[in-house]
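1. I'll drop the sequence and a predicted model, then ask my questions.
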Amino acid sequence: MKTARIRHHGEVVNVEVLEDLSVQLENGEILSEESVEWLPPAQGTMFALGLNYADHARELAFEPPKEPLIFIKAPNTFTGHNKNTWRPDHVDYMHYECELVAVIGKTAKNVKREDALDYVAGYTLCNDYAIRDYLENYYRPNLRVKNRHSTTPVGPYIIDTASVPEPNNLTLRTWVNGELRQEGTTADMIFDVPFLIEYISSFMTLQAGDMIATGTPEGLSDVVPGDEVIVEIEGVGQLRNYIVSETEFFKTV
């Protein structure tokens, strides 16, 4: 089952998502994917991972981390499927990051690894764009790199865990204007979802709606205004967005 949040006639509603990405309202009315304003499907805190794929760490000439490198995303960084995001004016390098996101379904504190997946409501995708110009420390990206308004598309929906029986063996891909630029597998994650839930819940309390964005594999490249970017995870879905300039984006916000 797939569920999403959309804005319909000015109100935020929860809907079921059908196979063709149309959505069904509670009254039975069906809306096409293109007619829907998609919102991020979860509303909690996002815990994001740095250098959580061994191939990506090698790509950047770093030793794989010995413990998770976690940072938090501000809620206003999120945007939805099929929406615009923006490249800051006068920067040299902005890249995509295709990531599997585990969505927490209930309060989790001091959870053991073997029980961790019982606390997952489902999975979604995110594209955690990074502004490489401001990256001073790969181990702890500063706010200018990862926490800009509407620069983290999330969605389109949450797919239930029963539909993703092997989250640690999924292919991730990113296309830019139809060109495949990134391909990897969640099997290369250094710290998998059960480990991360155990680790985070050992010192924090995870709440329903919180998200764990699990990092990205190698294969990053620059994106510019005019680009269409699609991130895809096998068995989970596709998330699309469009890059515009900073000036164009803030004319309409």
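-> Sure thing, it's come through.

2. contacts and neighbour counts: CA atoms only from here.
-> Fine.

3. immediately after the longest helix along the chain, which helix or strand?
-> Looking across the chain with DSSP state H, the single longest helix is helix 193-201. Next in sequence after helix 193-201, counting helices and strands by DSSP states H and E, comes strand 211-213.

4. helices or strands next to the helix or strand just after that next one in the packing?
-> Downstream of strand 211-213, the next assigned helix or strand under DSSP H and E is strand 228-233. In terms of contacts (3 or more C-alpha pairs under 8 Å, 6 or more residues apart in numbering; DSSP states H and E), strand 228-233 is packed against strand 98-104, strand 120-127, strand 171-176, strand 237-245.

5. hang on, the earlier thing: quick check: angle from the longest helix of the chain to strand 120-127?
-> 100 degrees (axes from the mean of the first three to the mean of the last three C-alpha atoms, to 10 degrees).

6. helix 193-201 to strand 98-104, inter-axis angle?
-> Orientation check (the same axes, to 10 degrees): helix 193-201 against strand 98-104 gives 60 degrees.

7. try this one side by side with the last:
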Amino acid sequence: MIPFKKWFGGNQRSEEQISHIDAENIPNHVAVIMDGNGRWAQKRGLPRIAGHHSGMKNVKRITMAANAIGVNVLTMYAFSTENWKRPKEEVEYLMKLPLEFFPKEIEELIANNVQIRMTGWQEGVPDYTLKAVQDAIDQTKHNTGLILNFALNYGSRKEMLSGVKQMAQDIADGKITAEAIDDSVFSSYLLTHPLPDPDLLIRTSGELRISNFMLWQLAYSELWFTDLCWPEFTEQHFYEAVTEYQRRARRYGGL
């Protein structure tokens, strides 16, 4: 039985669910596509940005839930390379969220030994956004607990193409040989290196696709989808996903 940590505001239902989680079979890396913020807001007659604000607050709740059961890496798909196509006002609001989130939550994240990282391209991201993220990375770099990794301005096809181009250059420069390239070598050219591949992918909002997210890394991940929009996805739902993960047999193509 995993001890339930009261510091993230759990309730009796959470305690019951967490008690059924097998402490010997916790997913090492959980990736989350936080989808449905805008739809959640529109259903309530609110502007889309209100959904993004509620979604931001949910990041800490799920981070603490993951930390409570011993997840080592939690990657949140915060902004994709395709999200630049959204209305300018919405993109500008999304880029300002780190300025609100990190100053408000950083002390509790540090207190719980959480380490912040970012996976994605800095090009095009406003300087104030990058500074807020980098400050959080610097403030938590000595923490040794859960890695909270934000996929910001990230797209998997671009990531793989960039990796292939760099490998080709390294072959031309004599740094590696084509014969030496295997799964491990290829993975080392990806933005997620040296993080382990996700064991579990969670996607909210009812969409049944992975939307250019970690296409290489998710090859053998367990996928868990829910119709709930991200702002209404709770600690209990997170534990449901982990419990379902533990019911599955991961054979990696074997018997």
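-> Arrived safely. All figures in this text were calculated on a predicted structure; none of them were measured in a lab.

8. work out the TM-score between the chains.
-> The TM-score (TM-score structural alignment, normalised by the length of structure 1) is 0.23; 111 aligned residues with a C-alpha RMSD of 6.8 Å.

9. buried residues in the helix or strand harbouring L161 of structure 2?
-> L161 of structure 2 belongs to helix 156-172 when elements are defined using DSSP H and E. By 16 or more other C-alpha atoms under 10 Å, the buried positions in helix 156-172 of structure 2 come out as S156, E159, M160, G163, M167, A168.

10. check which helices and strands the lengthiest helix in structure 2 sits against.
-> Using DSSP H, we find that the single longest helix of structure 2 is helix 88-111. Helices and strands touching helix 88-111 of structure 2, by 3+ C-alpha pairs under 8 Å, 6+ apart, are helix 48-69, helix 127-140.

11. deepest-packed of those helices, please.
-> The highest average neighbour count among those, using mean count of other C-alpha atoms under 10 Å, belongs to helix 48-69 at a mean of 20.

12. what's the first helix or strand after that one?
-> Sequence-wise, the next helix or strand downstream of helix 48-69 of structure 2 (DSSP H and E) is strand 73-80.

13. got the angle between that next one and helix 88-111?
-> With the same axes, to 10 degrees defining the directions, strand 73-80 of structure 2 sits at 160 degrees from helix 88-111.

14. other SSEs contacting strand 73-80 of structure 2?
-> Looks like strand 73-80 of structure 2 contacts strand 29-33, strand 147-154 (3+ C-alpha pairs under 8 Å, 6+ apart).

15. swap the cut-off to 10 Å and go again
-> Helices and strands touching strand 73-80 of structure 2, by 3 or more C-alpha pairs under 10 Å, 6 or more residues apart in numbering; DSSP states H and E, are strand 29-33, helix 48-69, helix 88-111, strand 115-119, strand 147-154, strand 200-203.

16. so which bits of the last one are buried?
-> Neighbour-count burial for strand 200-203 of structure 2, counted by 16+ other C-alpha under 10 Å, picks out L200, L201, I202, R203.

17. wouldn't the first one be in contact with V32 here?
-> Right, the one you point to is L200 of structure 2. Yes: using C-alpha atoms under 10 Å, L200 of structure 2 is in contact with V32, at 8.5 Å.

18. need the overlap of contacts for those two.
-> The contact sets of L200 of structure 2 and V32 overlap at L74, W224 (C-alpha atoms under 10 Å, 6 or more residues apart in numbering).

19. dump the buried residues of strand 200-203 of structure 2 to a markdown table, plus distance to N37 of structure 2.
-> As requested, these are arranged in a markdown table below (distance: C-alpha to C-alpha, whole Å):
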| residue | distance to N37 of structure 2 |
| --- | --- |
| L200 | 21 |
| L201 | 18 |
| I202 | 15 |
| R203 | 12 |
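
20. closest to E235 of structure 2 among those residues?
-> Using C-alpha to C-alpha, I202 is the member of those that sits closest to E235 of structure 2, with 12.8 Å.

21. let's verify D55 of structure 1: helix, strand, or coil?
-> When classified by DSSP: H, G, I helix; E, B strand; the rest coil, D55 of structure 1 comes out as helix.

22. tell me the spacing between it and S245 of structure 1.
-> Distance of D55 of structure 1 to S245 of structure 1, given as C-alpha to C-alpha, to the nearest Å: 31 Å.

23. so these two - more neighbours on which side?
-> D55 (21 against 17; other C-alpha atoms under 10 Å).

24. ok, back up a step: who are the packing partners of the helix holding L161 of structure 2?
-> Against helix 156-172 of structure 2 (3+ C-alpha pairs under 10 Å, 6+ apart) you get helix 183-187.

25. and the helix it packs on, which residues are buried?
-> Across helix 183-187 of structure 2, burial judged by 16+ other C-alpha under 10 Å covers F186, S187.

26. hmm, A136 of structure 2 is touching E100, no?
-> No: using C-alpha under 10 Å, A136 of structure 2 makes no contact with E100, being 11.7 Å away.

27. hmm, T119 of structure 2 is touching Q134, no?
-> No: look at T119 of structure 2 against Q134 with C-alpha under 10 Å: they stay out of range, at 11.8 Å.

28. now list whatever residues contact both of the two.
-> Common contacts of T119 of structure 2 and Q134, defined by C-alpha under 10 Å, 6+ apart, are absent altogether.

29. how about the helix or strand hosting T3 of structure 1: buried residues?
-> Applying DSSP H and E as the criterion places T3 of structure 1 in strand 2-8. Within strand 2-8 of structure 1, the residues that count as buried by 16+ other C-alpha under 10 Å are K2, T3, A4, R5, I6.

30. redo those residues as JSON lines? Include distance to G155 of structure 1.
-> Formatted as JSON lines, these follow (distance: C-alpha to C-alpha, whole Å):
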{"residue": "K2", "distance to G155 of structure 1": "11"}
{"residue": "T3", "distance to G155 of structure 1": "10"}
{"residue": "A4", "distance to G155 of structure 1": "8"}
{"residue": "R5", "distance to G155 of structure 1": "9"}
{"residue": "I6", "distance to G155 of structure 1": "11"}
